[in-house]
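> Sequence isn't available, so here's the structure alone:
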């Protein structure tokens, strides 16, 4: 009954909250560091005779895809392409660009030295005021390595030391001199949260709160209560006619939390155990917000029905387990079991500067384990875990993640079935522009940092 009441009241509570803060939203959630990313111009492109995994569950054999102005214009057949650069896709496979929803590239860049450790602001249990983008080093060579693996979009998150670690940012994997030049246009922010061992270990070792799982939950709830009051204070200020003497003091931490309660920022929850996922979902009901994704979630298979029912994504590893107690009950069939036929949103993520280079192989491992237990998971379904579902997790599935007319032309040409360990990305396109070509040294990019190292070595 409690669950039914929550679900009945949820839309009403959310609508009421949205109404309360609609006037104040510009004040609370201004965008002071906007994206400056602009898709470069490129000639129209026609890829023909190719096997396409479209990212939405379909496989198209001997098909064609036409791109112009950075956008997919048609799939299969369409208008004249007389001015297009033509690529013969015979014996090649085409997929949407790979999307990694959990990366620390740029905030924990290579080389891995202490001076580059910029991912965890582990100075307080709640650091929702920090933004990962302000730590991104655009010269991280990891971006190029990920591009060679077909990754065209990624979410860069803070680490998991804190209950609220700060805002994550979605970026296009296109080199730039600034993080603003990489920011995915109009992508919503994410809020990194963490439960379980990490925050209680970090702060418990300092003899401060939280030091237990119950301390974790109390810390979340206290923060949400403060955020609710912040929203109320701003609403009262707006209704009063904006008397300057009554204006609330701006609070960066509470701005982010208010953004979640207002439905503008997506929660990405680091959480391993099934019981804690259930607690977090109940807490989201208590405060009227939604959990976008559970990350890592080695026990997600135990609560797969509820995740599907509530439309919560499981951003998971293919086979990581056992490296700490809360990861002990992981199984390699986890991702396949979360990927229910209806309503589910299974995602393969990396959380690794190495794993991001082979997300197609990670998806293949999860696919294989599902097939071994009797589930029907062909490549055209498994590819969704690193394309369409990943885009949905980040709130950008309306513009990317599938090969469909009107979508961004973020595409990868593979030299075989991308679910094979022997297959490699041959060409990677971002907004229809060829950004990586394995057979052309001039189109295997290097960062400024790498270029400096190479020049020094050559002298």
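Looks like it arrived, so ask away. Fair warning: this is a prediction, and the values are worked out from it, not measured in the lab. Residues are numbered from 1 along each chain as shown.
> CA only for contacts and neighbour counts going forward, please
Will do.
> Residue 385 is in contact with residue 363, isn't it?
Yes. With contacts counted by C-alpha atoms under 8 Å, residue 385 reaches residue 363, the gap being 6.9 Å.
> ok, those two, which is more surrounded?
residue 385 (33 against 25; other C-alpha atoms under 10 Å).
> what touches both of residue 385 and residue 363?
Residues touching both residue 385 and residue 363 (C-alpha atoms under 8 Å, 6 or more residues apart in numbering): residue 348.
> Could you find the closest non-adjacent residue to the most centrally placed residue in the chain?
Centroid-nearest residue in the chain, with C-alpha atoms, centre = their mean: residue 101, separated by 2.4 Å. Leaving aside its chain neighbours, residue 101 sits nearest to residue 155 (4.9 Å; criterion: C-alpha to C-alpha, 6 or more residues apart in numbering).
> Take this one as well and set it beside the first:
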């Protein structure tokens, strides 16, 4: 470990503080815990911003707890979108809000998505109305290595730091395939082929390994008592890549084709890092066993395919096929300011196609695509993603089965605070950008 280098990894800390909350006992609900269980006529107790108890038996609540009879309604963990560009491609979609791609070099590992986030983006409010309590905002995919992503709690704020999920690791956005070779090939730059893509990755990891070694030698010489030494020059790009090699930054790899995902697994093995998730992965079904064996998640669309050559061989059973019984990690993601508002319906489409293909996919299994598996890929499963005692009280109460086309999020809690209530305009926050505008398009 390089202590001097590690100190450079901690600027811009989270200033997030949970909103005030009251103890709440939810009763008579159908509860999907996110752990694979479904509890009917069950209760959930929220207190001190945490899940205190979940049971199909009576729960004793504090005397001052509010009580909510959820008869006929369903309760789930808050939804998590692992692939969003809210804030960096904010609404309205104008050039002034286009901050997602630093397409000035094939490798821009030094840029951080959080420094381009506009907290006033109305998309955050719309996503919250769809039950999304946590999201990862990523740079775009013009580059081989596009920079760091950040995980946010979906709360109204005036700074991104006040939304930043405390303690969540950064993600590194990487992109294989057509995007980088198209962007730079059109400029007569490298890479212009898939060969160039892989060569570019390998060259950058070699540089990162040397950077780590240089710092390790310097730190060792200092520890041995040598004086008058010059520290290696800091390099923001290589600091990020070194963070990946140390296992502190998680790799989120945009990749469509099965062969390219296999190549990226080989690159990761060559340089000793892990891939947290392949994003988009329309051909992930072809290598579902390999992904499960490697412990790599597939963050996938329900039915986007065919819009370019590398997306041609997608099938709507993709998510269901990736969701193997053992070791698998299927996730429904959006990559869309509109899709993030209905992640539950995207999951429902994948369920339907899986069932039509003969797979039994109950709601208690499918909810993991939106909660526990997503949290796992972001390195925050120990804190959120399931309704288990001690975890953050990120909770959604739905008006019925969340996988129905008629499903709506009635109430959304983040760390136990009621942050959205469909029946109460006072609990439907507006961004500063929306103040004074028409209320006709409220969620």
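Looks like it came in fine. These figures come from a predicted structure and were not determined experimentally.
> Any idea what the TM-score comes out to?
Taking TM-score structural alignment, normalised by the length of the second structure as the basis, the two superposed chains have a TM-score of 0.96; 434 aligned residues with a C-alpha RMSD of 1.1 Å.
> and residue 126 of the second structure, what pairs with it in the first structure?
Counting by TM-score structural alignment, residue 126 of the second structure lines up with residue 145 in the first structure.
> doesn't residue 357 make contact with its match?
Yes. Between residue 145 of the first structure and residue 357 there is a contact under C-alpha under 8 Å: 6.1 Å.
> And the helices in the stretch 51-200 of the first structure?
Assigned by DSSP state H, counting those that start in this stretch, the stretch 51-200 of the first structure shows helices spanning 142-148, 197-204.
> Need the winner for burial among those helices.
helix 142-148 (a mean of 24; mean count of other C-alpha atoms under 10 Å).
> Name the surrounding residues that touch it.
By C-alpha under 8 Å, 6+ apart, helix 142-148 of the first structure touches 105-106, 109-110, 173, 175, 353, 356-357, 425, 428, 436, 438, 445-447.
> Of these, which belong to strands?
Judged by DSSP state E, those include 425, 428, 436 as members of strands.
> Drop anything exposed from those residues.
Neighbour-count burial (16 or more other C-alpha atoms under 10 Å) applied to these gives 425, 428, 436.
> nearest to residue 228 of the first structure, of those residues?
residue 428 (44.5 Å; C-alpha to C-alpha).
> What lines up with that closest one in the second structure?
Using TM-score structural alignment, residue 428 of the first structure pairs with residue 412 in the second structure.
> Translate residue 277 of the first structure into the numbering of the second structure.
So residue 277 of the first structure corresponds to residue 261, using TM-score structural alignment.
> Tell me the gap between the helix or strand hosting that match and the middle of its chain.
Here residue 261 of the second structure sits within helix 258-271, counting by DSSP states H and E. Here helix 258-271 of the second structure is found 22 Å from its chain centre; the criterion is C-alpha atoms, centre = their mean, to the nearest Å.
> who touches that helix?
176-177, 201-202, 205, 245, 255, 274-275, 278, 281, 283-284, 286-287.
> hmm, try it at 7 Å
205, 255, 274, 283, 284, 286, 287 (C-alpha atoms under 7 Å, 6 or more residues apart in numbering).
> Switch those over to CSV; also include secondary structure, distance to residue 46 of the second structure and neighbour count.
Below are those laid out as CSV (DSSP: H, G, I helix; E, B strand; the rest coil; distance: C-alpha to C-alpha, whole Å; neighbours: other C-alpha atoms under 10 Å):
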residue, secondary structure, distance to residue 46 of the second structure, neighbour count
205, helix, 45, 22
255, strand, 39, 27
274, coil, 35, 20
283, coil, 41, 25
284, helix, 38, 31
286, helix, 42, 17
287, helix, 40, 17
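> which two in those are spaced the farthest apart?
205 and 286 (27.6 Å).
> need the contact list for the residue in the first structure that residue 218 of the second structure lines up against.
Matched by TM-score structural alignment, residue 218 of the second structure corresponds to residue 237 in the first structure. Under the criterion of C-alpha under 7 Å, 6+ apart, the neighbours of residue 237 of the first structure are 246, 247.
> Which secondary structure state is assigned to residue 237 of the first structure?
helix (DSSP: H, G, I helix; E, B strand; the rest coil).
> cool, residue 221 of the second structure as well?
helix.
> what's the answer for residue 212 of the second structure, then?
Per three-state DSSP, residue 212 of the second structure ends up helix.
> Skip the chain neighbours and tell me the closest residue to it.
residue 242 (6.3 Å).
> So that neighbour belongs to a strand, correct?
No. Residue 242 of the second structure is assigned helix when assessed by three-state DSSP, not a strand.
> What is the burial count for it?
Residue 242 of the second structure has 23 nearby residues by other C-alpha under 10 Å.
> In the first structure, point me to whatever sits opposite it in the alignment.
So residue 242 of the second structure corresponds to residue 258, using TM-score structural alignment.
> and which of the buried ones among the ones in strands among the contacts of helix 142-148 of the first structure is nearest to residue 31 of the first structure?
residue 428 (30.4 Å).
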